[in-house]
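> Okay, sequence plus prediction incoming.
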Amino acid sequence: MYPEILRIGSFSLNTYGLLLAIAFLAALFVAARLAERDGLPRERIYDLGLWMLLAAIVGSKILMLLTEPSYRENPWHLFSLDFLRSGGVFYGGFIAAVITGYLLVRHYELPWWKTADAFAPGIALGQAIGRQGCFAAGCCWGRPTTLPWGVRFTEQAHELTGVPTEEYLHPTQLYESFAALALFLLLLWFYRRKRFDGQIILLYATLYAVIRFVIEFFRDDPRGDIAGLTTLTGLSTSQLISLFVGIGASLLLVLRWRRAAHPS
């Protein structure tokens, strides 16, 4: 857990920011390679990636605004340095990126499902790297545990994120990082053997929803609530979104699989 890589005077190089940048570049590189292999223009993929990154940043902040009481009660925090440096909520960024990507794919006259498939493995790889940044910063922490791999965070991490330092916690950031890495490898394997366009992105959405739903049971950082749904259901916001995304993606996956197996 090293929130800062180095500090020179007032300038500091944060581990989280560096790993997030590496995650984006790695995801974009993988997407461009896979897209080019399928005959899609590499330049358009780079354009798509940059616009989707911007959309993801905005979407993650908007969902954080909706779920975090401190931002709802103090909207001027939207313009604070703390808000700009915070990571946001992944599903907000993912949904915003998908919507933006769909509109741009239509504008560029690219095949939607084939383009989305090219991005899917890279998204998983980006998550695997990005969650390492969360671990370094101390955000997205887990519940207390007595398991041998429980971790205690530093005072510096506590000052940045508020992570408890007095007891060992589930390293939920690493749980998701390793799960996302395994998902990345699985998606690459399926990509070379896919039966129809859309199979990879829908497989990603389905499996990541399961991963996120399970990991949320081990998380203990404050993640807010929307319209009291968390209080009503006992599930976190991300778990509720995972249910909708997972069910919707799995149904589409089955429908497209059947259509590919029995073309009309």
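Received it, and whenever you're ready, just let me know what you need. Residues are numbered from 1 along each chain as shown.
> From now on I want contacts and neighbour counts done on CA atoms only, so please keep to that.
Fine.
> quick one, what contacts the residue nearest to the spatial centre of the chain?
By Cα atoms, centre = their mean, the chain has its centre lying nearest to residue 90, at 4.3 Å. Residues near residue 90 by Cα atoms under 8 Å, 6 or more residues apart in numbering: residue 60.
> how about a cut-off of 10 Å?
56, 57, 59, 60, 61, 63, 64, 96, 127, 238 (Cα atoms under 10 Å, 6 or more residues apart in numbering).
> Is the third one part of a helix or strand, or is it coil?
In three-state terms, and counting by DSSP: H, G, I helix; E, B strand; the rest coil, residue 59 is helix.
> quick one: buried residues of the helix or strand encompassing residue 102?
For residue 102, the host element (DSSP states H and E) is helix 90-108. Residues of helix 90-108 classed as buried under the neighbour-count rule (16 or more other Cα atoms under 10 Å) are 90-97, 100-102, 104-105.
> roughly how far is that helix from the heart of the chain?
Mean-position distance between helix 90-108 and its chain equals 14 Å (Cα atoms, centre = their mean, to the nearest Å).
> Any chance of a markdown table for the contacts of residue 90, columns distance to residue 259?
Below are those laid out as a markdown table (distance: Cα to Cα, whole Å):
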| residue | distance to residue 259 |
| --- | --- |
| 56 | 31 |
| 57 | 35 |
| 59 | 33 |
| 60 | 34 |
| 61 | 38 |
| 63 | 35 |
| 64 | 38 |
| 96 | 28 |
| 127 | 31 |
| 238 | 31 |
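> For residue 196, which three-state class applies?
The local conformation at residue 196, judged by three-state DSSP, is coil.
> Would you agree it is in contact with residue 260?
Yes. Assessed by Cα atoms under 10 Å, residue 196 is found in contact with residue 260 at 6.3 Å.
> Compare these two (neighbour count), which wins?
Between residue 196 and residue 260, counted using other Cα atoms under 10 Å, residue 196 has the larger neighbour count: 17 against 13.
> separation between the more buried one and residue 82?
44 Å (Cα to Cα, to the nearest Å).
> dump the residue contacts of the nearest residue to residue 98 once chain neighbours are set aside.
Distance criterion Cα to Cα, 6 or more residues apart in numbering; nearest residue to residue 98, sequence neighbours excluded, is residue 52 at 7.5 Å. Taking Cα under 10 Å, 6+ apart as the criterion, residue 52 is in contact with 46, 58, 93, 94, 96, 97, 98, 99, 100, 101, 102, 104.
> ok, second structure coming up, stack it against the first:
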Amino acid sequence: MLTSANLAAILPFPDIDPIAVSLGPLSIHWYGLAYVAGILLGWFYARRLVDNGKLWLNDTAPMTRQHLDDFILWVALGIVLGGRIGYILFYDLDQVLANPIRAIQVWNGGMSFHGGLIGTTVAMFLFARRNQIPAWSMFDIVAAVAPIGLFFGRIANFINGELWGRVTDVPWAMVFCSPHVIAAHNGACPAGPDPRHPSQLYEAGIEGIILFLVLFILTRWALALKKPGTVSGIFVIGYAFSRIFVEFFRQPDEQLGYLLGTNWLTMGMVLSLPMVAIGLWAVIRARQAAAGQTA
């Protein structure tokens, strides 16, 4: 229960304009810059991994810098198209069927990570096949850099005052209302006046920083890239458990709410559960393949 002491301890939500730069009629949003930063920094780090042949099977990277340069457009399309289509199918299908123009209104709901993952996987598979790159190595290098994009994306969610957490009385709770948030929603504050978990920051820390460090250790010290599929599998497992954990603090999408009559089960959890099985399968397959090569 909230008390006056709790309320006094609530952290102020920073009033950051979601629009980073305005050039006449052109507005550049932090959300868009987050995508650009994630892709470009991921591309830079991926090039460093490719340059280090000792990290790879047979001490030779199965792709070149030029491949990574060409792949940027593919992965951007996979993220954006997959993320939007995934959100519509998983979270907003009824509303889109009732009003099809809503499908291109990215400010209504935005993107789905699980959809973006599917879109990126399709892009990776097609690109690898076209360029005769081992698919699992393609998956691994993208998985190794993906937490960078997740980090920036969640920070952008925080700046936008969206995907907020559940109501709470923890000392670091925030009221997700600010003049810019209210202005962006025609004078309303969607999160209401209650203090909530800053779940976007939880996700940025766990899915972004911690998962990146785990994969960094695996690639640099454990030489996991020498067992294609290992990094991909660990990334999928790590993201799934991170998302399931944070869903206990994150407010579910209004149009779906909690599932199966519970007060805790969310669509984010349901979509993440199969990822654990897929990730475990990828890691086991990688170990078996490596054992077969050394037998």
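Looks like it came in fine. If you're wondering where the values come from, they're calculated on a predicted model, not measured in any experiment.
> ok, the contacts of residue 90 of structure 1 vs residue 112 of structure 1, which is closest?
Of all these, residue 96 has the smallest distance to residue 112 of structure 1: 15.8 Å, by Cα to Cα.
> which residues of structure 2 fall in strands?
Along structure 2, counting by DSSP state E, strands occupy 19-23, 26-29.
> Dump those into TSV; add mean neighbour count as well.
Shown next, in TSV, are these (neighbours: other Cα atoms under 10 Å):
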stretch	mean neighbour count
strand 19-23	12
strand 26-29	12
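> re the thing from before, go through the buried residues of helix 90-108 of structure 1 and name the one nearest residue 73 of structure 1.
Closest to residue 73 of structure 1, out of all of the buried residues of helix 90-108 of structure 1 and judged by Cα to Cα, is residue 92, at 19.8 Å.
> Structure 2: which residue goes with residue 250 of structure 1?
Structural alignment (TM-score structural alignment) places residue 250 of structure 1 against residue 280 in structure 2.
> Where does stretch 99-118 of structure 1 end up in structure 2?
The aligned range for stretch 99-118 of structure 1 is 122-141, by TM-score structural alignment.
> so who does the closest residue to residue 156 of structure 2 other than its chain neighbours touch?
Closest residue to residue 156 of structure 2 apart from its sequence neighbours, by Cα to Cα, 6+ apart: residue 31 at 5.0 Å. By Cα under 10 Å, 6+ apart, residue 31 of structure 2 lies in contact with 18-20, 37, 152-160.
> So how do I select the buried members of those in ChimeraX?
Only the buried entries of these go into this ChimeraX selection, using 16+ other Cα under 10 Å:
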select :18,19,37,152,153,154,155,156,157,158,159,160
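> if I look at the residue lying closest to residue 243 of structure 1 once chain neighbours are set aside, how far off is residue 120 of structure 1?
Counting by Cα to Cα, 6+ apart, residue 243 of structure 1 lies nearest to residue 209, which is 6.9 Å off, once chain neighbours are set aside. According to Cα to Cα, residue 209 of structure 1 stands 14 Å off from residue 120 of structure 1.
> what is in contact with the two at once?
Here residue 209 of structure 1 and residue 120 have residue 203 as joint contacts, going by Cα under 10 Å, 6+ apart.
> between these two, who's got more neighbours?
Per other Cα under 10 Å, whichever of residue 209 of structure 1 and residue 120 has more neighbours is residue 120, with 27 against 23.
> Next, the contact list for that one, please.
For residue 120 of structure 1, the contact set (Cα under 10 Å, 6+ apart) comprises 27, 30-31, 34, 183-184, 187-188, 191, 198-205.
> same check, this time on residue 95 of structure 2
Counted by Cα under 10 Å, 6+ apart, residue 95 of structure 2 has contacts 88, 101, 102, 103, 255.
> Kindly indicate which of these lies nearest residue 249 of structure 2.
Scanning the contacts of residue 95 of structure 2 for proximity to residue 249 of structure 2, where the rule is Cα to Cα, the winner is residue 255, at 17.7 Å.
> Double-check that closest one against residue 92; I have them as touching.
Yes. If you go by Cα under 10 Å, residue 255 of structure 2 and residue 92 touch, sitting 7.4 Å apart.
> who's more crowded, these two?
More neighbours surround residue 92 than the other of residue 255 of structure 2 and residue 92, with 19 against 10 (other Cα under 10 Å).
> Now for that one: which residues touch it?
85, 86, 102, 103, 108, 109, 253, 255, 256.
> those helices in the stretch 151-295 of structure 2, which residues are they?
Taking DSSP state H, counting those that start in this stretch as the test, the helices found in the stretch 151-295 of structure 2 are 179-184, 199-203, 211-220, 230-247, 267-294.
> Dump these into a markdown table; add distance to residue 9 of structure 2 as well.
Output for these, formatted as a markdown table (distance: least, Cα to Cα, whole Å):
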| stretch | distance to residue 9 of structure 2 |
| --- | --- |
| helix 179-184 | 21 |
| helix 199-203 | 18 |
| helix 211-220 | 30 |
| helix 230-247 | 22 |
| helix 267-294 | 30 |
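> how about those helices, which one is nearest residue 191 of structure 2?
helix 179-184 (9.8 Å).
> what's the mean deviation for the closest one versus structure 1?
Its matched residues in structure 1 lie on average 3.3 Å from helix 179-184 of structure 2 after superposition (mean Cα distance after the TM-score superposition for structure 1).
> Now that helix: buried residues?
Neighbour counts over helix 179-184 of structure 2 (16+ other Cα under 10 Å) mark 180, 181 as buried.
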